[in-house]
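Student: coords please:
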Amino acid sequence: MTSLSNQVQPPRSARIDALRGIAVFGILLVNVWSFIWGFESLRYGVLPATASIFDVLAIAFTAFFAEQKFYPIFAFLFGAGFVMVTRSLKEKLGRWSDAERLYRRRLKWLLACGVVHGTAIWFGDILTVYAIAGFFILAGLTGARLRKVRSNLRVWIIIFFALLLGNFLLGMQMISPSALQEQAINTVAAVEAGRVVYTEGNLLSIGIQRIGDYLTVTMQSLFILPHIAVLFLLGAMSVRLGWLTQAARHKKFWRRVQWTGFAIGIPFNLAWATMVVVEAIDPLHPSIYSFLLYAWLPVGGSCLAAAYVATVLLAKESLGGWLDNWLAPVGKMALTHYLMQSLLCSILIQGFGFGLGARWTPAGWLAIAFAIMLLQLFLSRWWLAQHAQGPIEILWRRYINKGFGAAEPTKRDPL
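Tutor: Just a heads-up that it's a prediction; the model follows:
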């Protein structure tokens, strides 16, 4: 078997790594809240009567700018990475079957990593669902040919919108003022119970709660598989057509994406953020409009996410250079940073650690997220000055390359 390290590696794209770094940071803005409130639908919990304007703004900012904006970017890049990686592996190994077999090892490692992360650190793990989605999609993309990508994309778009519309219509039939009121009472009680465990409990009680929540969240997350599949395949197609890898040649396309995404995404997400703040202030009197907006949030959020991607790819030289210089290192260590964020949030926020979730307010919790980002900005540059990859990425590579005769990766390794 040919050694993967014996051939010249193509350079990584700093801009794609920067996008991945932005996605990792954006995901943290949303995830930090669940370390306090658990997995219930009232993501931002209940604002106390003593809440400051900064607490209100912290919730509004997260709902408008981040919620369901950055995991779509990550899924999009996951699909793009699939094509770039398998294409590179095929050139090194000589056969698509070997390239896909090696990629399946990546997915198995990602799945195992997700299970450990979800059960031992944070219940809201997304790696498990990404890995499952990857296995489903890989089965229909032999060779990652553009024709197959397009045909699979059409199928998953139909499934995604059928599921979205079906869930919306079913929910509309079940909604009534009395049902909304009863659901709100039960949700507030569950959210408060979760908050007490996570912010005041010991390691054992938090661990028991986390495992139960992980199983529930993972089962529920399977319903977003069609959404992830659509984003995954869009990423794959963006590489095959050069939209992502040759963005400078497709400026007209990305400008259309940018303005369309902002035109749809800004008003929708302003309405969503307003509704989220109202719900946090008065959770016992939910509005039917909250349900309507939440039902279409995967679309509204993805529109703004697409505008973010287009804006980064169209960035002028000065801003683009700054993004590449500071955020590309974060993207190169995306998996390490994702897991580190969960570990740090658990230690800082939850009851077995410093317990800041019980003592600080929403503005303080968001400040924790920004502090972690700042730490990771500098940590990435320091670590990559001495190593080719992040520590978790190095372990990942060693497992993946087992049996393929591969040596240590170089700094130019695209995987």
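
Student: alpha carbons only for contacts and neighbour counts from here, please
Tutor: Noted.

Student: quick one, helices of the stretch 301-415 of the chain?
Tutor: 317-326, 328-332, 334-349, 356-359, 362-384, 391-400 (DSSP state H, counting those that start in this stretch).

Student: reformat these as JSON lines; add mean neighbour count and distance to Ile281.
Tutor: JSON lines is the format used below for the helices of the stretch 301-415 of the chain (neighbours: other Cα atoms under 10 Å; distance: least, Cα to Cα, whole Å):
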{"stretch": "helix 317-326", "mean neighbour count": "15", "distance to Ile281": "37"}
{"stretch": "helix 328-332", "mean neighbour count": "27", "distance to Ile281": "35"}
{"stretch": "helix 334-349", "mean neighbour count": "20", "distance to Ile281": "22"}
{"stretch": "helix 356-359", "mean neighbour count": "19", "distance to Ile281": "18"}
{"stretch": "helix 362-384", "mean neighbour count": "17", "distance to Ile281": "13"}
{"stretch": "helix 391-400", "mean neighbour count": "16", "distance to Ile281": "40"}
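
Student: now the second one, please; I'll put the structures next to each other:
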Amino acid sequence: MSIAPPAPVHGATPVARRALAPDLARGLMLLLIALAHAHMYLSGHEAGFRGYALDGGPLDRLVAGTQILLVDGRALPMFAALFGYGLVQLANRQLATGGSWPQVRKVLRRRSLWLLAFGFCHALLLFFGDILGAYGLVGLVLAGFVRREDKVVLRAAVVGLVLHVVVLLGFGLLTVSAPKGDTPAAMADPVQATVMRLIGWATMTPTYFAAGVVLAFLFGIWAARRRLLEDPASHRDLLSRVAVLGTGLAVAGAVPLTLIDTSVWTPSDMVAVPAYALHSVTGIAGGLAYAAVIGLATGRMRRDRPGPVVRALAACGQWSLTCYLLQSVIFVAVFAPYAGGLGTRVGDAAASGIAVVTWLATVVLAALLAPGGRRGPAEAALRRLTYSRR
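Tutor: Predicted coordinates:
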């Protein structure tokens, strides 16, 4: 019996038809990404687990404590969950237009492979702490879970949780009070810095994959099947519980490391390393809680008439890949010893101030250029590479 070939798989969703909540979440979380990354370009100080200077002034310690409590380790799982959520949306759209599952899986893996390549280039040129490679890697390995049953996804999430804890405990032992001067950001020779960035990326990508991405990615798949962010009004009770419980767990789990990394408390390594792991594990709950809060907020908005601030933030979310890469361009220009050189002259508080200004600049840029359906340069390139035909 002959079977007609499936309909061709169509391209990405037009910008005007995108759901508001995921884009708004991405736009807001880019602020947390900027805050979490800016201080990683500083050097010359003894640093704690999260890279903040242990000898900073009162304002530096206040900023570091606030970010460890509310920012660090929360934005990465948030984006990982949104990545899983987006892959389900992409797969559903392709299947609805007549594509077969093998075709769709090929599209998902091609997109993930190119995202991994983007991450490599990002590390090669700009930042050793790239997170794109981790997302690309998880997409390549776990794309099949988009079609697996819920019980299989949840079992895999349990395995991911165990792997998360084990890897973080090992990683924590290797990074106890690592000096900032050892990072590629401190190297004045751009060639040496490039080599060290690639070495760091090759190490950090599988670490992020094992410790920070898998669990949240699988939760994102589970949430997308229920359209939690596309139809938040129908899931208000669930989102409210996630928001309250997740925030509580994240804050409580971050308190020990906050005290340690601000030099308020100096326990033994046998206590400090588990505190580091606890901070990261509960950060997954925090990332999911932030997404739930944004979903609840968008559920109260008029989808057809969002205000100018919401439109600007959503535009930044639509340009999230471009804006993320622009952050690194600006940070290198400002902080790197072979560029602006501020990395050895400012503290954590000043770095966070620069991060906020950088994020605001990308929001304004996206708001000015995104209307009319224009995609960001990085998004357009990824789309062409994903949907191109031989």
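
Student: thinking again about what came up before, want to try CSV for the helices of the stretch 301-415 of the first structure, with distance to Leu222 of the first structure as columns?
Tutor: Shown next, in CSV, are those (distance: least, Cα to Cα, whole Å):
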stretch, distance to Leu222 of the first structure
helix 317-326, 33
helix 328-332, 26
helix 334-349, 21
helix 356-359, 29
helix 362-384, 27
helix 391-400, 25
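
Student: of all those, which one is nearest Tyr289 of the first structure?
Tutor: Between Tyr289 of the first structure and the helices of the stretch 301-415 of the first structure, the tightest spacing by Cα to Cα is seen for helix 362-384, at 24.2 Å.

Student: what stretch of the second structure does that closest one fall on?
Tutor: Alignment of helix 362-384 of the first structure against the second structure: residues 348-370, by TM-score structural alignment.

Student: residues making contact with that stretch?
Tutor: Stretch 348-370 of the second structure has contacts (Cα atoms under 8 Å, 6 or more residues apart in numbering) with 27, 30-31, 34-35, 38-39, 42, 52-53, 56, 59-61, 63-64, 311-313, 315-316, 318-319, 323, 326-327, 330, 376.

Student: translate Leu325 of the second structure into the numbering of the first structure.
Tutor: In the first structure, Leu325 of the second structure lands on Leu339 (TM-score structural alignment).

Student: quick check: Ala358 of the first structure touching Glu200?
Tutor: Yes: Ala358 of the first structure lies in contact with Glu200 (Cα atoms under 8 Å); the separation is 6.8 Å.

Student: name the residues contacting each of those two.
Tutor: With Cα under 8 Å, 6+ apart as the test, Ala358 of the first structure and Glu200 both reach Gln350, Gly351.

Student: need the contact list for Leu57 of the first structure.
Tutor: Ala363.

Student: could you check which helix or strand contains the aligned residue in the second structure for Thr218 of the first structure?
Tutor: Using TM-score structural alignment as the criterion, the counterpart of Thr218 of the first structure in the second structure is Thr205. Under the criterion of DSSP states H and E, Thr205 of the second structure resides in helix 190-208.

Student: tell me roughly how far the helix or strand following that helix lies from the first structure on average.
Tutor: Using DSSP H and E, the helix or strand that follows helix 190-208 of the second structure in sequence is helix 214-225. Compared with the first structure after fitting, helix 214-225 of the second structure has a mean deviation of 1.7 Å; criterion: mean Cα distance after the TM-score superposition for the first structure.
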